[in-house]
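> Sequence plus the predicted model coming up.
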Amino acid sequence: MVFRFKPEQDQELMRELIRLKPFAAKRGTTGSVWEAVAQGVSSAIGVQLNVKQVRDRLNLLKAKFKADELVSSRASGVEEALHAVNVQSHYDDLNGLVRDYIELERIHNDTKSAKKAAKEKKEEDLAICAAAIVDESNRRRSQ
């Protein structure tokens, strides 16, 4: 039998996703985090869900939200910022929950990218420093 999500169940799903943040799971623990999300939502709504159903529903909700935002921005001609809403007033609204999740995911990805860039910059600086030391050593030997 096919399970159809109701708006209240979607809200519960998004609350659980915001609480557990599966996008921020360490490598190797992602599956267990998604299992925990599926278990949490299942116990809250009283229907047994599996990880695939949860992930598919999340992807559908995100795609729908982004499509709605695109239509809205085209209609108004003004780009709406994700962070330009009152978080408390939108926490019970499905679009607000999806917006919060997307924003948390974006912040996590930006932080992860910044850390990676900083690490690469540090490695590059160390390589330049090592090359300078080798050049200085070679110059001294040749004298």
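All right, it came through fine.
> drop to CA atoms for contacts and neighbour counts, all remaining ones
Will do.
> Show me how far the helix or strand hosting residue 19 is from its chain's centre.
Element membership for residue 19, per DSSP states H and E: helix 7-20. Centroid separation between helix 7-20 and its chain, computed with Cα atoms, centre = their mean, to the nearest Å, is 15 Å.
> I'd like to know which elements it is packed against.
Judged by 3 or more Cα pairs under 8 Å, 6 or more residues apart in numbering; DSSP states H and E, the packing partners of helix 7-20 are helix 30-45, helix 94-142.
> Most tightly packed of these?
Among the helices and strands packed on helix 7-20, ranked by average contacts under mean count of other Cα atoms under 10 Å, first place goes to helix 30-45 (a mean of 18).
> For that one, name the packing helices and strands.
Secondary-structure packing of helix 30-45 (3+ Cα pairs under 8 Å, 6+ apart): helix 7-20, helix 51-76.
> For those helices, could you give me TSV that also reports distance to residue 130?
Shown next, in TSV, are these (distance: least, Cα to Cα, whole Å):
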stretch	distance to residue 130
helix 7-20	43
helix 51-76	47
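> Pick the most deeply packed of those.
For the helices and strands packed on helix 30-45, the highest mean count by mean count of other Cα under 10 Å goes to helix 7-20, at a mean of 19.
> contacts for that one?
33, 37, 40-41, 44-45, 54, 58, 92-94, 97-98, 100-101, 104 (Cα atoms under 8 Å, 6 or more residues apart in numbering).
> Presented hereafter is structure B, for comparison with structure A:
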Amino acid sequence: MLRKQIEIPHFDMPVQMTCRYYLQSRKHYPDLTGLQQATADIISDEYKTINHKKTLVKQWLLSDDRIIKNWDGSKIAGIDKLNPRTEIIITPLEVDLKTETDPYIIKKIKERQQENLFREKPRESPYTDYINNLLNKYD
């Protein structure tokens, strides 16, 4: 529903993710790694196995949590009793087929190269403007 109200990008190539967690209290204080894993799971596409095939059920922000290549800057930022929250910044990373080691990403790059063979104009990312606006907001 939210995706229909505002244009939210979908990432399927390597990203850096920075999360700032504001907890409601110090009670049951979590570890950062657990928070990061839970966040990655929550915002990644949802799949089910149907007839022995992995089938997309719901598209979220990330195609797979394995595309998160960097968590720099993530931290438990504080306690906010009135407004506990997670602030998430996702930044696309550049990829290079020559140096990439992840088979999932290599497959995606090759698929994009195949797609581009049949296009007349180079394809611009559908979320370029969105990312640029976010970056300008934090400058």
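Ah, there it is. Only a predicted model underlies this, so the values are computations on that prediction, with no experimental measurement involved.
> How close are the two chains, by TM-score?
The TM-score (TM-score structural alignment, normalised by the length of structure 2) is 0.24; 60 aligned residues with a Cα RMSD of 5.1 Å.
> For residue 109 of structure 1, find the nearest of the helices and strands packed on helix 30-45 of structure 1.
Shortest distance between residue 109 of structure 1 and the helices and strands packed on helix 30-45 of structure 1, using Cα to Cα, is found for helix 7-20: 14.9 Å.
> quick one: that closest one to helix 94-142, angle?
Put simply, helix 7-20 of structure 1 runs at 30 degrees to helix 94-142, going by axes from the mean of the first three to the mean of the last three Cα atoms, to 10 degrees.
> Compute the inter-axis angle for helix 7-20 of structure 1 and helix 30-45.
When the same axes, to 10 degrees is applied, the directions of helix 7-20 of structure 1 and helix 30-45 differ by 140 degrees.
> Give me the most central residue, structure 1.
In structure 1, the residue lying closest to the centroid (Cα atoms, centre = their mean) is residue 105, at 2.0 Å.
> quick one: that one and residue 20 of structure 1, what's the gap?
Here residue 105 of structure 1 is placed at a distance of 12 Å from residue 20 of structure 1 (Cα to Cα, to the nearest Å).
> Residue 87 of structure 1 now?
For residue 87 of structure 1 relative to residue 20 of structure 1 (Cα to Cα), the value is 18 Å.
> Repeat that for residue 42 of structure 1.
14 Å.
> mind listing the strands for structure 2?
15-23, 46-50, 53-58, 68-70, 75-79, 85-92 (DSSP state E).
> if I look at residue 12 of structure 1, how far off is residue 57 of structure 1?
12 Å.
> hey, where'd the helices end up in structure 2?
2-5, 32-43, 103-117, 128-138 (DSSP state H).
> And those: which comes nearest residue 78 of structure 2?
helix 32-43 (12.3 Å).
> Next, the angle from that closest one to strand 85-92.
Comparing the axes of helix 32-43 of structure 2 and strand 85-92 via the same axes, to 10 degrees yields an angle of 70 degrees.
> Can you list the buried residues in helix 32-43 of structure 2?
35, 36, 40 (16 or more other Cα atoms under 10 Å).
> roughly how far apart are the first one and residue 41 of structure 2?
Just to be clear, that refers to residue 35 of structure 2. Residue 35 of structure 2 sits 10 Å away from residue 41 of structure 2, taking Cα to Cα as the criterion.
> now residue 21 of structure 2: how far from residue 68 of structure 2?
Separation of residue 21 of structure 2 from residue 68 of structure 2 (Cα to Cα) stands at 17 Å.
> again but with residue 110 of structure 2, I slipped
19 Å.
> who has more neighbours, these two?
residue 68 (21 against 12; other Cα atoms under 10 Å).
> which one is the more buried one nearest to, not counting chain neighbours?
residue 15 (5.1 Å; Cα to Cα, 6 or more residues apart in numbering).
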